[in-house]
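Asker: Structure here, sequence nowhere to be found:
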């Protein structure tokens, strides 16, 4: 069995024209949401083997919140430069290349690709586009290897995003 949590990076800052898209940091809401959602995930007690994140600043910062909340060591956070700007088929290829000794993985990246990948992996998904800092947990009960991950082989476990809990933030 394999599990993947697809997470869209938290809300980013668009105010600095001198930064490239890749360099954009989180804004105040992004920091708040990343802290809140990572804490929610940590409270579920799920075991996560590693976090694979786009190396873009906003995704990596989001990933660092999750790694800290889950008490993961720094070697468990892997930057994957190809997740920035990758197509949906490239995302699926990246997932299929995960080490099979890993069973529960977080993948943190960007819209629209990450939302589209969620739809490719799980036919039960009704959310059209992932809001910022959205977590979609997909379970693959028949997958012994990440190579077994194919279109619509995943089962939706949960969808959470900050605006569901706005009154708590």
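Answerer: The structure has been received and is ready for your questions. Since this is a predicted model, take the numbers as computed values, not measurements.

Asker: contacts and neighbour counts: CA atoms only from here.
Answerer: Will do.

Asker: Just say helix, strand or coil for residue 78.
Answerer: strand (DSSP: H, G, I helix; E, B strand; the rest coil).

Asker: try this one side by side with the last:
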């Protein structure tokens, strides 16, 4: 069995309209969300053998702040293909992981990560957590999937179980949706 963690970067800052999308940093809410979620993820009873992540600034900051809060120093494999990737690209990236680790934590962006969950977890009504992701997979959200495969090369669509979903607001109500004015 393989375990895939999916962590969306925390809330980014849109104030500097001249900044490239790739270079956008986290905003104040994102700084708090990254720390809370990083500590939560590190507190799971699992060791992430491999962390693969987009090198975009907001992803790097999410990992850095989460790691600091959890007091860990993980080794990260930065992969530009994760930035703005489709689910198909993310599946290909997982299939080609060398050394065939048992656990992988992927950190990146929507809509690719959300679509990856939709493609891997069957849409057959058996997953209440998938239904929540269909409503929204917000910034800094974390999902854990279990997949009954011996090798990542065998990864297929509709082959995973979504066993955990944590959103920042689940840990701190202040990180919930902003009120509509």
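Answerer: Received it, and whenever you're ready, just let me know what you need. Being a predicted model, the structure only gives us computed values, none of them experimental.

Asker: so what number do they get for TM-score?
Answerer: The TM-score (TM-score structural alignment, normalised by the length of the first structure) is 0.91; 166 aligned residues with a C-alpha RMSD of 1.7 Å.

Asker: ok, the spatially closest residue to residue 31 of the first structure that is not a sequence neighbour to residue 69 of the first structure distance?
Answerer: Spatial nearest neighbour of residue 31 of the first structure, excluding adjacent residues (C-alpha to C-alpha, 6 or more residues apart in numbering): residue 10 at 7.2 Å. From residue 10 of the first structure across to residue 69 of the first structure, the span is 15 Å (C-alpha to C-alpha, to the nearest Å).

Asker: What is the burial count for residue 159 of the first structure?
Answerer: 17 (other C-alpha atoms under 10 Å).

Asker: now the strands for the first structure?
Answerer: Counting by DSSP state E, the first structure has strands at residues 2-8, 50-54, 77-80, 104-109, 135-140, 155-160.

Asker: Output those strands in JSON lines, with distance to residue 119 of the first structure appended to each entry.
Answerer: Formatted as JSON lines, the strands of the first structure follow (distance: least, C-alpha to C-alpha, whole Å):
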{"stretch": "strand 2-8", "distance to residue 119 of the first structure": "11"}
{"stretch": "strand 50-54", "distance to residue 119 of the first structure": "19"}
{"stretch": "strand 77-80", "distance to residue 119 of the first structure": "21"}
{"stretch": "strand 104-109", "distance to residue 119 of the first structure": "15"}
{"stretch": "strand 135-140", "distance to residue 119 of the first structure": "10"}
{"stretch": "strand 155-160", "distance to residue 119 of the first structure": "10"}
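
Asker: contacting residues around the residue opposite residue 170 of the second structure in the first structure once aligned?
Answerer: In the first structure, the residue paired with residue 170 of the second structure is residue 164, using TM-score structural alignment. By C-alpha atoms under 8 Å, 6 or more residues apart in numbering, the contact set of residue 164 of the first structure is empty.

Asker: again, only this time at 10 Å
Answerer: residue 134 (C-alpha atoms under 10 Å, 6 or more residues apart in numbering).

Asker: next one: residue 47 of the second structure
Answerer: Residues near residue 47 of the second structure by C-alpha under 10 Å, 6+ apart: 41, 102, 103, 104, 105.

Asker: and of these, the nearest to residue 35 of the second structure?
Answerer: Residue 35 of the second structure lies nearest to residue 41 out of these, by C-alpha to C-alpha, at 10.0 Å.

Asker: number of nearby residues for residue 56 of the first structure?
Answerer: For residue 56 of the first structure, the neighbour count with other C-alpha under 10 Å is 23.

Asker: what about the helix ranked longest in the first structure, how far off from the second structure?
Answerer: The residue-count maximum for a helix in the first structure (DSSP state H) belongs to helix 28-44. Following the fit onto the second structure, the mean deviation recorded for helix 28-44 of the first structure is 1.0 Å by mean C-alpha distance after the TM-score superposition for the first structure.

Asker: Sounds good, over and out.
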